[in-house]
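Q: Test case, fold it:
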Amino acid sequence: MRVLVVDDHPLFREGLTIAIETMPDVEVVGEAGDGEAAVEAAGRLAPDIVVMDLHMPGTNGIDATRRIVAEHPGIAVLVLTMLDGDDSVFAAMRAGARGYLLKGAERQEIARSLRAVAAGEVVFSAAIASRVLAWFATGGRSALAPFPELTDREREILDLVARGLTNPAIARRLFLSDKTVRNHVSNVFAKLQVADRAEAVARARDAGLGTGPL
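A: Below you'll find the model as predicted:
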C-alpha cells in the first residue's frame, strides 16, 4: 500500500510518516506541505492513498481532495485533521474523501482506516460517525449550513470573499453600499475569529464555500 502524507506542520508530518512506515505492508512514497504540492505529488507518485490535512495555506485540503479525486479516481483520500465541525466533514465528503479521522487518532485506528479505504470502504472517527449516521437517519435535515453563527447575508458575502471578489465587487453584485459590505465582512471576521481575509478564505473553502459557478 503506497501512501502520500499531506500536512503543513513539518513535525506532525514527520511523526505521522514514521508511524505509518511501521505498519505492515505500507510504504510512504512522499510528503507534501500544502494542497498544491499534494495534487502535484499525487499525479507524479501515484499513491494508493493520500492522508490529507484540511487547513493548509494556499490550496486547502478540500480543494486538493476534489482535484485529486477528479484527476485520479483510483486514489483514495483519507482526511486526518483537527477540524471536527459538520461543515468540514460534509465538505470533505462532497469533495470525494473516503474517510475522515481526527488528529489524535491512535496508530491502530489509522492503520485500520488505511486498509479500509484501500478496500473501497468509507470510514469515520467514532465521534464523526455518530453525526453522519444521525444526518442520514433524518434524511439530511440535521446537517447545518456552514458557519451557523453567521446570518444568511454574512454567509453569502463570505462565499463571495472566498471566490476572490473584493468588497467593491461584492457591493456591486449584491446592490449594497461599500460601507455595508465592509461592516458585514468585519462581522464575519469577528464571528469566525479570523485575523484577515486570507484566513477567512481558508476557513470558508475548508467548509465548501467559494466553489461552483457564480
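Q: When you work out contacts or count neighbours from here on, use the C-alpha atoms and nothing else.
A: Will do.
Q: Tell me how far R112 lies from G139.
A: 28 Å (CA to CA, to the nearest Å).
Q: for D206, same thing?
A: Counting by CA to CA, the separation of D206 from G139 is 23 Å.
Q: okay, these two: which has more neighbours?
A: Using other CA atoms under 10 Å, the more surrounded residue of D206 and G139 is D206, with 26 against 10.
Q: and the gap between that one and V3?
A: 22 Å.
Q: Which stretches in the chain count as strands?
A: Along the chain, the segments classed as strands by DSSP state E run 2-6, 27-32, 49-52, 76-81, 99-102, 123-124.
Q: Tabulate the ones you listed (JSON lines), appending distance to R13.
A: Putting the strands of the chain into JSON lines (distance: least, CA to CA, whole Å) gives the following:
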{"stretch": "strand 2-6", "distance to R13": "7"}
{"stretch": "strand 27-32", "distance to R13": "8"}
{"stretch": "strand 49-52", "distance to R13": "10"}
{"stretch": "strand 76-81", "distance to R13": "11"}
{"stretch": "strand 99-102", "distance to R13": "14"}
{"stretch": "strand 123-124", "distance to R13": "20"}
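Q: want to throw these into JSON lines with distance to K179 and mean neighbour count?
A: Putting the strands of the chain into JSON lines (distance: least, CA to CA, whole Å; neighbours: other CA atoms under 10 Å) gives the following:
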{"stretch": "strand 2-6", "distance to K179": "40", "mean neighbour count": "24"}
{"stretch": "strand 27-32", "distance to K179": "41", "mean neighbour count": "20"}
{"stretch": "strand 49-52", "distance to K179": "39", "mean neighbour count": "27"}
{"stretch": "strand 76-81", "distance to K179": "37", "mean neighbour count": "27"}
{"stretch": "strand 99-102", "distance to K179": "40", "mean neighbour count": "25"}
{"stretch": "strand 123-124", "distance to K179": "43", "mean neighbour count": "20"}
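Q: To compare against the first, here's the next sequence to fold:
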Amino acid sequence: MHPAPGEPVRLLIVERQPVVTPEVRARLGREPGFALAGRVGSAVEATRLIRDQPLDMVLVESTLPDPGAVEMARFFRVRYPKTVVVFVTRAFSQTELFEAARVGAAAYLRASTDADLFAATLRRAAAGQFPIDEEVVRFPAVAARILAQFREESVAEAAPAPAPEAAPPKAEEAELGPLFVKLSPREIEILDLVARGNSNKIIGRKLSISDQTVKNHVSAILRKLEVNDRTEAVVYALRNGWIRIETPAS
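A: All right, here's what the predicted structure looks like:
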C-alpha cells in the first residue's frame, strides 16, 4: 500500500521471538517515513489488528509458528492486497526465499542486515518495488522453481475448464477457506450450529453426542480462538468465512 503523500508508512511487526533487531527498530524510529503501528506475536493477532486500523506494511518472522508467515502472507495478499509483506529471517534459507517469493512477499531480509540497508529496502518495498527479486536471481535453483511453478499455473489457466455441475465458489472464497482455521471439522460443525441459535442440548441431539461433549467442544473452541463467549466465537468464524448464516428469503 502506498500511503498518501506526506503520510508515514504504517508498519506492524509480527514475531513470536524477536527477529527485528533493536538497531533496526531504533533506525525505523528515527525514519520520518515510517510509523510503528505495533508488535504482535502471531498471525491471528495481525489479522485482528488490521481490521481495526489500516496497515501499509507488515514485517513477519519467517519461522512464525502456525499459522506461519506463508499462510499470513497469503491471507494478506487475498484480503488486503495493498499491504506490503516483508519476511525477516534469522538464518537464510533457499526454501524460505522460494516460499516468500511464491506468496508475493516484497522482500526477504536477514535479521543481521545493516539497519540503514534494512530501512532502505523497506522504503523500496513501500514504493511498490520487489527487492526480493534481486535475491531470487542470485540463486538459480530458487529462480528455476519459481519459473517451473509459473509454467504449471500458466498451463492450468490455458487448459479448457470442464463444464461445472454447479456454480464453483468464488476464487477468493476458495483460497480463503482453509486460512487460519484452527478448529477441527467437528468444532466447525458445532460452531455452525451455535451460530444458528441451537442450544447445547439440541446440538447434542443433532450430532448424537452428549450435552457434556458439546460443552467440552465449545470450551475448546473458545480457548483456541482466544475469545470470551459463544457470540465472539461466532463473529470470529463469520468474519473469517469458516461458517455462513443464510438469510431467509423475504
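Q: Work out the TM-score between the chains.
A: The TM-score (TM-score structural alignment, normalised by the length of the first structure) is 0.57; 141 aligned residues with a CA RMSD of 2.8 Å.
Q: quick one, which of the strands of the first structure is nearest to T65 of the first structure?
A: strand 76-81 (6.7 Å; CA to CA).
Q: residue range for that closest one in the second structure?
A: Residues 84-89 of the second structure are where strand 76-81 of the first structure lands when matched by TM-score structural alignment.
Q: Kindly report the same for stretch 199-209 of the first structure.
A: So stretch 199-209 of the first structure is aligned with nothing, judged by TM-score structural alignment.
Q: Can you tell me what sits against that stretch?
A: 54-58, 60-63, 87-88, 90-92, 146, 158-159, 161-162, 189, 192, 194, 210-211 (CA atoms under 8 Å, 6 or more residues apart in numbering).
Q: let's go with 6 Å and repeat that
A: Stretch 199-209 of the first structure is contacted from outside by I62, D87, S88, A91, D159, A162, V194, using CA atoms under 6 Å, 6 or more residues apart in numbering.
Q: what's around the aligned partner of the first one in the second structure, how many residues?
A: Spelled out, that is I62 of the first structure. Counting by TM-score structural alignment, I62 of the first structure lines up with V70 in the second structure. The tally of other residues near V70 of the second structure (other CA under 10 Å) stands at 24.
Q: how close does V70 of the second structure get to R48 of the second structure?
A: 17 Å.
Q: next one: R239 of the second structure
A: Distance of R239 of the second structure to R48 of the second structure, computed by CA to CA: 10 Å.
Q: Ok, E135 of the second structure next?
A: Per CA to CA, E135 of the second structure is found 31 Å from R48 of the second structure.
Q: Have a look at the two and say which one is more surrounded.
A: More neighbours surround E135 than the other of E135 of the second structure and R48, with 18 against 11 (other CA under 10 Å).
Q: which ones are touching M52 of the first structure?
A: By CA under 6 Å, 6+ apart, the contact set of M52 of the first structure is V6, L78, V79, L80.
Q: now Q212 of the second structure
A: By CA under 6 Å, 6+ apart, the contact set of Q212 of the second structure is empty.
Q: Could you look up the SS state of it?
A: Put simply, Q212 of the second structure is helix when judged by DSSP: H, G, I helix; E, B strand; the rest coil.
Q: Residue in the first structure paired with it?
A: Alignment note: Q212 of the second structure maps to a gap in the first structure; criterion TM-score structural alignment.
Q: same check, this time on E31 of the second structure
A: That one, E31 of the second structure, aligns with M23 by TM-score structural alignment.
Q: ok, now how distant is its match from A105 of the first structure?
A: M23 of the first structure sits 15 Å away from A105 of the first structure, going by CA to CA.
Q: just V3 of the first structure next, same as before
A: According to CA to CA, V3 of the first structure and A105 of the first structure sit 17 Å apart.
Q: now the most centrally placed residue in the second structure, nearest residue through space, not along the chain?
A: Nearest to the geometric centre of the second structure sits M72, at 2.1 Å (CA atoms, centre = their mean). Leaving out its chain neighbours, the residue that sits closest to M72 of the second structure by CA to CA, 6 or more residues apart in numbering is A43, at 5.8 Å.
Q: Quick one: map that neighbour onto the first structure.
A: In the first structure, A43 of the second structure lands on G35 (TM-score structural alignment).
Q: ranges for the helices of the first structure?
A: Secondary structure of the first structure (DSSP state H): helices at 10-21, 35-45, 61-71, 86-95, 107-118, 126-137, 152-162, 167-174, 178-192, 197-206.
Q: in the shortest one, what's buried?
A: This points to helix 167-174 of the first structure. By 16 or more other CA atoms under 10 Å, the buried positions in helix 167-174 of the first structure come out as N167, A169, I170, A171.
Q: In the second structure, which residues correspond to it?
A: So helix 167-174 of the first structure sits over no part of the second structure, by TM-score structural alignment.
Q: Between helix 178-192 and that helix, find me the angle.
A: Counting by axes from the mean of the first three to the mean of the last three CA atoms, to 10 degrees, helix 167-174 of the first structure lies at 110 degrees to helix 178-192.
Q: so how far is helix 167-174 of the first structure off the chain centroid?
A: 27 Å (CA atoms, centre = their mean, to the nearest Å).
Q: and it with helix 152-162, angle?
A: Computed by the same axes, to 10 degrees, the angle separating helix 167-174 of the first structure from helix 152-162 equals 130 degrees.
Q: Same check on the longest one?
A: Using the same axes, to 10 degrees, the direction of helix 178-192 of the first structure lies 90 degrees away from that of helix 152-162.
Q: Against which helices or strands is helix 178-192 of the first structure packed?
A: Packing partners of helix 178-192 of the first structure (3 or more CA pairs under 6 Å, 6 or more residues apart in numbering; DSSP states H and E): none among the helices and strands.
Q: Tell me the buried residues in it?
A: Within helix 178-192 of the first structure, judged by 16+ other CA under 10 Å, the buried ones are V181, H184, V185, V188, F189.
Q: next one: the first one
A: Taking 16+ other CA under 10 Å as the neighbour-count basis, helix 10-21 of the first structure is seen to contain the buried residues R13, L16, T17, I20.
Q: distance between that helix and the chain's centre?
A: Taking CA atoms, centre = their mean, one finds the center of helix 10-21 of the first structure at 20 Å from the center of the full chain.
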